[in-house]
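J.: Got a predicted structure plus its sequence, pasted below:
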Amino acid sequence: MSDDGESPCAVPLSSTTLPSMLPTTPANSSSSYVSGKPSNEVQKMPNRLANEKSLYLRQHADNPVDWYPWTAEAFQRARQEDKPIFLSIGYSACHWCHVMERESFSDPEVARLLNEHFICVKVDREERPDIDTFYMDVCQAMTGHGGWPLTIIMTPEKLPFFAGTYFPKTDRFGHPGLMTLLREIAQLWHSQREDLLAYAQRVVNFLRHHRQPAANITSEELLKHAYEQLYRQWDPQHGGFGNAPKFPMVPQLLFLLRWWYRTGDPQALRMVDHTLLSMRLGGIYDHIGFGFHRYATDERWRIPHFEKMLSDQALLMLAYAEAFQIQRNPLWAQTVREIFQYCQRELFSPEGTFYTSEDADSAGEEGAFYLWTDAELRQLLSPPEHDFLRFAFGVEPQGNIPGRIHNHLFQTAPWDVLGEHFGMDPLELQQHWTAIRTKLLAYRQRRVPPQRDEKVLTDWNGLMLVALSVAARSLGEESFLISAQRLATRFLDQWRNHGHLFHRYADGEWAIPGMLNDYAFLLWGLLELYTTAMEPALLEVALSIAHQLRSRFWDDSRGGFCLTAPEETELPLRYRDDTDGAIPAASAVACSCFLRLSRMTGDTLWQTWAEEAFTSLPETLRHAPMAFTSWLVAYDMALGPVTEVCLLSPQPTPRFHELRTVVHRHFLPRTILLGAASEKATALFRCLAPAYANYPLESDAVAYVCTAGTCYPPVRTPTALIELLPIRSATEETPSSETS
């Protein structure tokens, strides 16, 4: 929650809270340093944000606030004028960022206070995830919560002493507004400077030491502990974990699938299945235009915050694709296709990459693009169609959103249940809905659309590369593979042209040095694409990126992966973050990739580096493992047993495709598929993976299978191969490890 009781664009997890030591003064205190005289006259400052590539920064270009982007110039001026920094972090699709911009940053009175007593800096969290991660942890440590817009006040040396999220302009519901806070802090900067500086240093020291290496994963018990925590948090009625707001939390779902695969515990699979179904039926899913909104504001997944993020689409595609490998539920495959259809229609760029997001707001109102009055629907639809929509998608005459007259569509029951109610075959009923949906989509497309943020992020596109590659295997559809190959080509061109990765592409410019997320997620995507396409050139570039990742981001002094390279010194400390949020921890993804590379190449150095990463984890892992589920996914691979399937063929013959498909269509999280499908590719593969150099290339495809150090005679038929694969059926039942 924000400081006035409103809900900002929330974050899914909170870290340990640092008790606040910030001195406080009465809200009505006055000071010779702070003018209390209201004024609407603000001198127009030079517009430093107008030419920024970030849409979010440009959205503030006309503010009367004298904004700087994050530049050395801003901090130098703060030192020269002896002023604290007012740092505001957000992103273009965030509804509450827009609210604060309209209420406060466009207001002359607020701008006068800010310009007189602070140096103001704006940051796009998607452009600078390193800055956002550090100061979000500051906010969570100080207040116990976080969200966007993120508000930080700090010294010119970037040491924070105040943190919050959204603030209204004036006091509300007993909580101070921004004007009150600015006056108080401006006074304290002069009257109690030493207290503020001491507290700021304490905050940074806390963040420096609370992530010190202390936990070494040593047994399967930690995996079980994480599962038990998730089970206790699971909502058996509505799916998901905890109370509202509810995030998809894909990293936790991916872990649960692997716990089911390891143990056969049907409850773990039920938790995932129920959550995926609840989200797919709920209003967090856009039933008309497809794709998922950011998160649900209610426990039933019905009313979302309406922004749509590329990262969410990619991760949810991945979750549904993996679940489809297990259960072959047609709805899961349909969901994968529909998410991708949305991404192609609304987020696809001419260069073959994907844009970042679509805004929550349009026409100045949150969700306006997606909502319907009952009168609109009656005008568009026939009476039987309207009656169907009322029952099947929750439409109410007075609206189904508290405090508004609008409706947001959510599916009230699965198709088989609805079919019984309407006396129709479920497939026939879906066709009936498709005709209605087509009408509504055509009408909706005439509305003012949400603004699209057209920057291209390497890390989020890396996640989409993962999703496309896994979807191609799971669904067996070449369209996903073609899109994945096109996407990979764009980023590999960048890699080859520059010798390193950049984080952001916008208006023809690659900029911002690549961070850990960029390297780790693109590496993950390349390994998944290699597993799908079996082209050793992908493994070759993946190895190069992995080596650069290790050299740029490994912390030689403390161990573990840092968010930025050593030469990037823009924060008070070189920071690391090993916890999952809405996206997986990049450090854990890097560790998983190293484990896979060790198996793929036979080079045990990758295994050694992964083991060193495990020993660098913080003590928090022991009592809150559900915040580290991506690390536990990596550890699941490390625990084994691991199966390697080396598939070699002199050309991509029908037998090669049949053998590859056997592996692709099953959920095998601890099976490494590698090899090549031509004589030239096999030669490169043998150079990259000398451990497999002695496997002979025959006249047609052959599979060599090893599990836990035991290798079997080569196999040449799908039937023989499937007998050697560690396939677990969703119908298998083992004693559940449910925790009451």
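T.: Structure's in. What do you need? Numbering: from 1, shown residues only.
J.: contacts, neighbours, all on C-alpha from now
T.: Will do.
J.: now the helices: where do they sit in the stretch 251-400 of the chain?
T.: All helices of the stretch 251-400 of the chain, identified by DSSP state H, counting those that start in this stretch, fall at 266-281, 310-327, 330-342, 374-380, 383-393.
J.: And the ones you listed: which comes nearest residue 435?
T.: Nearest of the helices of the stretch 251-400 of the chain to residue 435, taken as Cα to Cα: helix 383-393 at 9.6 Å.
J.: Can you give me the buried ones in that closest one?
T.: By neighbour count with 16 or more other Cα atoms under 10 Å, helix 383-393 contains the buried residues 385, 386, 388, 389, 390, 391, 392, 393.
J.: burial of the nearest residue to the second one once chain neighbours are set aside, as a residue count?
T.: Distances taken as Cα to Cα, 6 or more residues apart in numbering place residue 378 nearest to residue 386, at 6.3 Å, with adjacent residues excluded. Residue 378: 14 surrounding residues under other Cα atoms under 10 Å.
J.: still on that earlier bit, could the buried residues of helix 383-393 go into TSV alongside distance to residue 464?
T.: Output for these, formatted as TSV (distance: Cα to Cα, whole Å):
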residue	distance to residue 464
385	36
386	37
388	35
389	33
390	35
391	35
392	32
393	30
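J.: out of those residues, who's nearest residue 627?
T.: Of all the buried residues of helix 383-393, residue 393 has the smallest distance to residue 627: 34.2 Å, by Cα to Cα.
J.: For that closest one, list the residues it contacts.
T.: 409, 410, 411, 412 (Cα atoms under 8 Å, 6 or more residues apart in numbering).
J.: what does residue 134 give?
T.: residue 575.
J.: Below is structure B, check it against A:
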Amino acid sequence: LLFLMRIYETEKIPEALEMVEKTLKAMADGGIFDHIGGGFSRYSTDQKWLVPHFEKMLYDNALLILAYLEAFQLTKNSFYAEVAKRTANYILSELTDLEGGFYCGQDADSDGVEGKYYVFTPDEILKILGEKDGMKFCEEYDITEQGNFEGKSIPNRIGKNSPPWDIDDLRLKRLREYRKLRTQLHLDDKILLSWNAWTIVALAKLGLVLDDSQYTNAAIKAQSFICKKMTDEKNRLFLRYCDGEIAHLGQLDDYAVYALALIALYGSTFETSYLKEAVLRAKQMIDLFEDKENGGYYLTAHDAEPLITRPKETYDGAIPSGNSVAEIVLEELASLAGEIVFRKAADRQHRFMAGQIKEYPAAYCYSLVAMTKSIYSHKELICTGTELPKELLAYYREHPAHDLSSLFKSAENERKLSEVAPFTKSYPISENTVWYLCENGNCHVPQTDFRKLNLI
């Protein structure tokens, strides 16, 4: 879906966006989406998205937030933003540790019965909401006497034209409270670094696009959790945290997705510390995992316990592969940090992944997303001034802006930014906000009016 949206952005092929919208709308209307508590189940067992395998996974929901959020930016249809919000709210309410990390997910069954926690009968709905509101809910959410799943009903909106009930509707709150009286679903309370990093990416972007600090703050808190709880005295990342203990040295996915999360946090806050940490983790990734002879990145670090064969995963499954994420991280940092080490590493990774993609392109969609950043025109924007301009944040709220990398330089962050992106030393700071736009190596005349940049 993310690749199709990138194709729509770059090639203006309307069919690409039509496929995305049809899929996202069908998923959000179906029983795979929890219309009462938010969030998506792992997968559907039918073609209508009606009957899911009721297990909810953190990574699925994080990636779907990104898909719905980008669809909202492209179409301006608030329906997609609402689904993204409901999904994020599910993560914050059900999968968030008190210290800020995110749990793996929730099981599908309770009392030994799959889906029991989620299904209803008309009598239950009428008892909870009263006759008028109960009948309305049953009609709009397909709660029937015969049921649609083993004699009971999975709430869904397949074929309905009326708008879904508002996320803050007190009637939905009553249904959520009623559900909590049921036997609770088992919580997989492991905290995995790469899955947490995907969630940070999603929440950071959601907070930016919707201008809602609760999501940005949750992303910041989760990143702080990783720093404090999943990093050792040698500054190495660890794969898992559970019951106060870390286990297993971090693998490629942990470093690559965490670097992507730090880039997302920088893009949402323009706090230089996140960019500095992203550069550090990306350099560690290159040192620890790159196959210097054959290209690509191994799953395990050079100093990890030796295996019979050292795996190198390249295809994108339920989660984008570490190699695909590494590709996009290196491309991003080549623009943001301006260091030749990232430009060369990105080019090496593009060449390696291109060789893999030839065999079966559909298995490498996230790598193809990364390649669009190098194939199509890309812009770098440096903004100097005394405070972060609202125009810059507003632009990123309105547009996915995958073709634009932006830095903000002020007297306050000048020294730290020059350490991370040395090329910024040559950009002076004045009382007025000044915009410096470069495209494909050519820089335009500096502007003091954002509108004159003609970014669209």
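T.: Looks like it arrived, so ask away. Keep in mind it's a predicted model, so treat the numbers as computed, not measured.
J.: all strands for the stretch 151-300 of the first structure, in order.
T.: 160-164, 213-215, 295-296 (DSSP state E, counting those that start in this stretch).
J.: Tell me the secondary structure at the residue nearest to the spatial centre of the first structure.
T.: For the first structure, the residue nearest the mean C-alpha position is residue 583 (3.0 Å; Cα atoms, centre = their mean). Following DSSP: H, G, I helix; E, B strand; the rest coil, we place residue 583 of the first structure in the coil state.
J.: That one and residue 251 touch, don't they?
T.: Yes: using Cα atoms under 8 Å, residue 583 of the first structure is in contact with residue 251, at 6.7 Å.
J.: Next one: whatever residue of the first structure lines up with residue 154 of the second structure from residue 302 of the first structure, what distance?
T.: Using TM-score structural alignment, the partner of residue 154 of the second structure in the first structure is residue 408. Noted for residue 408 of the first structure: a distance of 8 Å to residue 302 of the first structure, by Cα to Cα, to the nearest Å.
J.: Equivalent analysis for residue 581 of the first structure, please.
T.: 21 Å.
J.: picking that back up, which residue in the second structure lines up with the residue nearest to the centre of the first structure?
T.: Under TM-score structural alignment, residue 583 of the first structure pairs with residue 319 in the second structure.
J.: from memory that match sits against residue 61, does it?
T.: No: with contact defined as Cα under 8 Å, residue 319 of the second structure does not count as touching residue 61 (11.1 Å).
J.: which ones are touching the residue nearest to the centre of the first structure?
T.: 249, 250, 251, 311, 312, 315.
J.: Let me know whether the fourth one touches residue 465 as I believe.
T.: No: the pair residue 311 of the first structure / residue 465 is not scored as a contact, 10.8 Å apart, by Cα under 8 Å.
J.: Give me the three-state assignment for residue 235 of the second structure.
T.: coil.
J.: give me every residue that touches it.
T.: Counting by Cα under 8 Å, 6+ apart, residue 235 of the second structure makes contact with nothing.
J.: which one in the first structure is aligned with it?
T.: So, by TM-score structural alignment, residue 235 of the second structure is matched to residue 499.
J.: That match and residue 544 of the first structure: what is the separation?
T.: With Cα to Cα as the criterion, residue 499 of the first structure and residue 544 of the first structure are 10 Å apart.
J.: Please apply the same query to residue 340 of the first structure.
T.: 29 Å.
J.: if you count what's nearby, which of these two comes out ahead?
T.: Neighbour totals were compared for residue 340 of the first structure and residue 544, and residue 340 leads with 24 against 14 (other Cα under 10 Å).
J.: And the aligned partner of residue 486 of the first structure in the second structure, how far from residue 344 of the second structure?
T.: Counting by TM-score structural alignment, residue 486 of the first structure corresponds to residue 221 in the second structure. In this view, residue 221 of the second structure and residue 344 of the second structure are 33 Å apart by Cα to Cα.
J.: Same question for residue 111 of the second structure.
T.: To residue 344 of the second structure, residue 111 of the second structure is 55 Å away according to Cα to Cα.
J.: With residue 178 of the second structure instead?
T.: 57 Å.
J.: got it, and residue 388 of the second structure?
T.: Note on residue 388 of the second structure: its distance to residue 344 of the second structure, by Cα to Cα, is 31 Å.
J.: cool, and residue 182 of the second structure?
T.: As judged by Cα to Cα, residue 182 of the second structure and residue 344 of the second structure stand 56 Å apart.
J.: again with residue 78 of the second structure
T.: From residue 78 of the second structure across to residue 344 of the second structure, the span is 40 Å (Cα to Cα).
J.: Kindly report the same for residue 372 of the second structure.
T.: For residue 372 of the second structure relative to residue 344 of the second structure (Cα to Cα), the value is 17 Å.
J.: Tell me which of the two has more neighbours.
T.: residue 372 (19 against 14).
J.: Which residue in the first structure aligns with that one?
T.: Checking TM-score structural alignment: residue 372 of the second structure goes with residue 636.
J.: Give me the number of neighbouring residues for residue 233 of the first structure.
T.: Neighbours around residue 233 of the first structure, by other Cα under 10 Å: 15.
J.: That should have said residue 205 of the first structure, apologies.
T.: 13.
J.: now do residue 191 of the second structure
T.: Using other Cα under 10 Å, residue 191 of the second structure has 25 other residues around it.
J.: right, and it touches residue 242 too?
T.: Yes: using Cα under 8 Å, residue 191 of the second structure is in contact with residue 242, at 6.2 Å.
J.: what's near enough to touch residue 31 of the second structure?
T.: Residue 31 of the second structure neighbours (Cα under 8 Å, 6+ apart): 49, 50, 51, 52, 154, 155, 156, 157.
J.: Go again with 7 Å.
T.: Contact partners of residue 31 of the second structure, counting by Cα atoms under 7 Å, 6 or more residues apart in numbering, are 49, 50, 51, 52, 154, 155, 156.
J.: Can you find the partner of it in the first structure?
T.: So residue 31 of the second structure corresponds to residue 283, using TM-score structural alignment.
J.: So what's the residue count around the equivalent of residue 398 of the second structure over in the first structure?
T.: Under the alignment (TM-score structural alignment), residue 398 of the second structure maps onto residue 665 of the first structure. When neighbours are defined as other Cα under 10 Å, residue 665 of the first structure has 20 of them.
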